[in-house]
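Peer 1: Predicted structure and sequence below. I'll ask about it afterward.
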Amino acid sequence: MTDLEIVRVPAFDDNYIWLVHDPASNETLVVDPGDAAPALAAAKERGWTITQIWNTHWHPDHVGGNQAVKDATGALVTGPAAEAAKIPTLDRTVAEGDTMKLGAHVARVLDTPAHTAGHISYVFDQDGLLFPGDTIFAMGCGRLFEGTAADMYAAMRKYAALPPETRVFAAHEYTQSNGRYALVAEPDNEAIKARMVEVDRLRAAGEATLPTTIGEELATNPFLRASSPEELGERRGAKDVFRG
């Protein structure tokens, strides 16, 4: 359990920006604010002031609001050292082995390149929280824009090593389409079938399917479950052209 308060902020068509508030220090973190306005509004509604911005990768739908949030709040911006040239708003760069703090809560940085060449993730081990950006989704993974299947497989192994109760705050609402492909990738997987009943119910009601957990993904995510880089690559290629 954690005393951190976490708020999901919808943005664009299917992005989720995450606000993380530490009541003890009154610090508030925003993860990947592609759009400043909804993040600032959600924080203001709760009487929170954003003090930090953490970026996972350089794509505009994750960093586009950095400057406006920074201008409005003075927040310190942290992001991947390997992508610093593409994120001009960064105040601090980090890579695997570095740690971040929100009040007394410590997060460690994982290098998880594949979707982009310098993509990172943030793990609060004591709190059981993972912010993976666009590397892993519920029943899915990010497209291999700048990395390889071997890169993504290595990232998946890092996630698989986390405790199964770890909550995963992925950055897009892709669960329903990912699940439809998962049913094709593993047609005999009863856990996927059962999960999709709930996913379809939630989406029909206009509700979110995130966060997920590492345990749920170990049971139902065909990319986390891939047995080799080759199998992951085959599945990613099939998902890229899947129209289900």
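Peer 2: Noted; the coordinates are in hand.
Peer 1: drop to CA atoms for contacts and neighbour counts, all remaining ones
Peer 2: Will do.
Peer 1: I'd like to check what contacts the longest helix belonging to the chain. Which residues are they?
Peer 2: Ordering each helix of the chain by length in residues (DSSP state H) puts helix 190-204 first. Contacts to helix 190-204, defined as C-alpha atoms under 8 Å, 6 or more residues apart in numbering, come from residues 175-176, 179-180, 182-183, 208-209, 219-220.
Peer 1: Of these - the most surrounded one?
Peer 2: Thr220 (26 neighbours; other C-alpha atoms under 10 Å).
Peer 1: Count residues in the vicinity of the residue nearest to it when sequence neighbours are not counted, would you?
Peer 2: Take Thr220 and drop its neighbours on the chain: the residue closest to it by C-alpha to C-alpha, 6 or more residues apart in numbering is Ile192, 5.1 Å away. Residues lying near Ile192 (other C-alpha under 10 Å) number 22.
Peer 1: Quick check: Ile192 vs Gly140, distance?
Peer 2: Counting by C-alpha to C-alpha, to the nearest Å, the separation of Ile192 from Gly140 is 12 Å.
Peer 1: Determine the residues that are contacts of both of these two.
Peer 2: In contact with both Ile192 and Gly140: Gly179, using C-alpha under 8 Å, 6+ apart.
Peer 1: who touches Pro38 in this structure?
Peer 2: Applying C-alpha under 8 Å, 6+ apart, the residues near Pro38 are 9-11.
Peer 1: Using CSV, lay out those together with secondary structure and neighbour count.
Peer 2: Below are these laid out as CSV (DSSP: H, G, I helix; E, B strand; the rest coil; neighbours: other C-alpha atoms under 10 Å):
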residue, secondary structure, neighbour count
Val9, strand, 19
Pro10, strand, 18
Ala11, strand, 19
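Peer 1: May I see these organised as CSV, with distance to Val123 added?
Peer 2: Shown next, in CSV, are the contacts of Pro38 (distance: C-alpha to C-alpha, whole Å):
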residue, distance to Val123
Val9, 20
Pro10, 22
Ala11, 23
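Peer 1: in the longest helix of the chain, what counts as buried?
Peer 2: Residues 192-193, 195-196, 199-200 are the ones in helix 190-204 that count as buried (16 or more other C-alpha atoms under 10 Å).
Peer 1: what's the closest of these to Glu45?
Peer 2: Val199 (28.8 Å; C-alpha to C-alpha).
Peer 1: Which residue comes closest to Tyr19 once chain neighbours are left out?
Peer 2: Slight slip there: residue 19 is Leu, not Tyr. Nearest non-adjacent residue to Leu19 (C-alpha to C-alpha, 6+ apart): Val30, at 4.6 Å.
Peer 1: Show me what counts as buried in the helix or strand hosting that neighbour.
Peer 2: Counting by DSSP states H and E, the element that carries Val30 is strand 27-31. Residues of strand 27-31 classed as buried by neighbour count (16+ other C-alpha under 10 Å): 27-31.
Peer 1: ok, second structure coming up, stack it against the first:
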Amino acid sequence: MKPVTLAAKASSANHSLRPGRVTLVGAGPGDPDYLTVKAMRVLQTAEVVLFDDLVSPAVLELAPLEAERIPVGKRGGRVSCRQDDINALMIVLAKGGRHVVRLKSGDPMIFGRAGEEIAALEREGIAVEVVPGITAGLALAAELRTSLTHRDCAQSVRFVTGHARDGKLPRNLDWHALADPATTHIYYMAGRTAGELARRLLFHGLDASTPVVVASDVGRVTRQVTHIRLDQLAELEIELECPVIIGIGEAMRAAQGAEGTSLLRAG
């Protein structure tokens, strides 16, 4: 949906004396069975649902039939709704007395831009609540039956964004910390930057044989998983047909359930 369409919807919303509210709900990675009980209960009371591209149809179907559904997808490298327009739409709908559910894939507070939305709503005096969801990194660990903090090899876990506003690796990443062999790292949105990411980790001392898991469509029947080494990741390109998450660290060595190699191709 184009921003101009969002603006048109916002301007046409009817204002009401009844106070509206916004609930940010984590939809999980795709499988509706991953929803929390509270997320399902809140979704079933929605009057308007603003949903991301990555929210699965099976989750969206849990909203009431009479609830208005508005796609506000944001995807890297594609035409997306502007964040300011999404904020404005939530504000106008809530001021019109509606219960707005902002349905986000994964967990709203993990790379979901929830902070910007909460700040915009609070500036307008609109009641806002957050219902957490299962983020893709934790769903991946569960589906591979792999502990991200196995005490024999990982004393911490870190979630890292794989791209900045310009689509490249963030300039302020702490490469010394990222090359720590005693930490499991989960990289989100790193499809385009995977090769450079691996090369930088190698340069900063992470062992070439460090196990890597590259996965897409976690939490869905279309899930694909590939197991490689860090030095192999440095020489490969990842196709961008679907969202990709990358796990790096010794904890990944114990991962089971590898399937498919269609995510990867020679560079």
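Peer 2: Done, it's in. What you see is a predicted model, and the numbers here were worked out from it, not measured in a lab.
Peer 1: quick one: TM-score?
Peer 2: Put the two chains on top of each other and the TM-score (TM-score structural alignment, normalised by the length of the first structure) is 0.33; 146 aligned residues with a C-alpha RMSD of 6.5 Å.
Peer 1: follow-up on the earlier one: turn the contacts of helix 190-204 of the first structure into JSON lines, columns for distance to Ile120 of the first structure.
Peer 2: JSON lines is the format used below for those (distance: C-alpha to C-alpha, whole Å):
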{"residue": "Thr175", "distance to Ile120 of the first structure": "21"}
{"residue": "Gln176", "distance to Ile120 of the first structure": "25"}
{"residue": "Gly179", "distance to Ile120 of the first structure": "25"}
{"residue": "Arg180", "distance to Ile120 of the first structure": "27"}
{"residue": "Ala182", "distance to Ile120 of the first structure": "25"}
{"residue": "Leu183", "distance to Ile120 of the first structure": "29"}
{"residue": "Ala208", "distance to Ile120 of the first structure": "24"}
{"residue": "Thr209", "distance to Ile120 of the first structure": "23"}
{"residue": "Ala219", "distance to Ile120 of the first structure": "24"}
{"residue": "Thr220", "distance to Ile120 of the first structure": "23"}
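Peer 1: Looking at these, which one is closest to Asn15 of the first structure?
Peer 2: Scanning the contacts of helix 190-204 of the first structure for proximity to Asn15 of the first structure, where the rule is C-alpha to C-alpha, the winner is Ala208, at 11.1 Å.
Peer 1: before we move on, back to that, right, and the helix or strand after the strand holding Val30 of the first structure?
Peer 2: In N-to-C order, the element after strand 27-31 of the first structure by DSSP H and E is helix 36-45.
Peer 1: quick one: that following helix to strand 27-31, angle?
Peer 2: 150 degrees (axes from the mean of the first three to the mean of the last three C-alpha atoms, to 10 degrees).
Peer 1: Now do the helix or strand just after helix 36-45 of the first structure against strand 27-31, angle only.
Peer 2: Using DSSP H and E, the helix or strand that follows helix 36-45 of the first structure towards the C-terminus is strand 50-54. Angle, strand 50-54 of the first structure to strand 27-31, by the same axes, to 10 degrees: 30 degrees.
Peer 1: List the buried residues of the next helix or strand along the chain from strand 50-54 of the first structure.
Peer 2: Downstream of strand 50-54 of the first structure, the next assigned helix or strand under DSSP H and E is helix 60-63. Neighbour counts over helix 60-63 of the first structure (16+ other C-alpha under 10 Å) mark 61-63 as buried.
Peer 1: can you tell me which of these lies nearest to Ala36 of the first structure?
Peer 2: Nearest to Ala36 of the first structure among the buried residues of helix 60-63 of the first structure, with distances taken as C-alpha to C-alpha, is Val63, at 9.2 Å.
Peer 1: what ranges do the helices span in the stretch 1-150 of the second structure?
Peer 2: 3-12, 37-43, 57-60, 83-95, 114-123, 136-143 (DSSP state H, counting those that start in this stretch).
Peer 1: Show me what the fourth one is packed up against.
Peer 2: Using 3 or more C-alpha pairs under 8 Å, 6 or more residues apart in numbering; DSSP states H and E as the contact criterion, the neighbours of helix 83-95 of the second structure among helices and strands are helix 3-12, strand 21-26, strand 99-104, helix 114-123.
Peer 1: What is the last one packed up against?
Peer 2: When you say that, I think you mean helix 114-123 of the second structure. Applying 3+ C-alpha pairs under 8 Å, 6+ apart, one finds that helix 114-123 of the second structure makes contact with helix 83-95, strand 127-131.
Peer 1: closest one to Arg41 of the second structure among these?
Peer 2: Judging these by C-alpha to C-alpha, what sits closest to Arg41 of the second structure is strand 127-131, at 10.5 Å.
Peer 1: Now the closest one: buried residues?
Peer 2: 128, 130-131.
Peer 1: so what does it touch, helix or strand wise?
Peer 2: Against strand 127-131 of the second structure (3+ C-alpha pairs under 8 Å, 6+ apart) you get strand 21-26, helix 114-123.
Peer 1: Contacts for it next, please.
Peer 2: Against strand 127-131 of the second structure from outside (C-alpha under 8 Å, 6+ apart): 20-26, 38-39, 108, 118, 121-122.
Peer 1: which is the next helix or strand following the longest helix of the first structure?
Peer 2: strand 212-213.
Peer 1: packing partners for that next one?
Peer 2: Using 3+ C-alpha pairs under 8 Å, 6+ apart: strand 212-213 of the first structure touches strand 167-168.
Peer 1: Quick one: name whatever helix or strand follows the strand it packs on.
Peer 2: Next helix or strand after strand 167-168 of the first structure toward the C-terminus (DSSP H and E): helix 175-185.
Peer 1: tilt between that next one and helix 190-204?
Peer 2: 150 degrees.
Peer 1: Could you measure from the residue nearest to Leu183 of the first structure when sequence neighbours are not counted over to Pro229 of the first structure?
Peer 2: Nearest residue to Leu183 of the first structure in three dimensions, chain neighbours excluded: Ile192, at 6.5 Å (C-alpha to C-alpha, 6+ apart). For Ile192 of the first structure, the distance to Pro229 of the first structure (C-alpha to C-alpha) stands at 22 Å.
Peer 1: same check, this time on Asp61 of the first structure
Peer 2: Counting by C-alpha to C-alpha, the gap from Asp61 of the first structure to Pro229 of the first structure is 28 Å.
Peer 1: coming back round to it: dump the helices of the stretch 1-150 of the second structure to a markdown table, plus mean neighbour count.
Peer 2: Compiled in a markdown table, the helices of the stretch 1-150 of the second structure are given as follows (neighbours: other C-alpha atoms under 10 Å):
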| stretch | mean neighbour count |
| --- | --- |
| helix 3-12 | 14 |
| helix 37-43 | 18 |
| helix 57-60 | 15 |
| helix 83-95 | 21 |
| helix 114-123 | 15 |
| helix 136-143 | 20 |
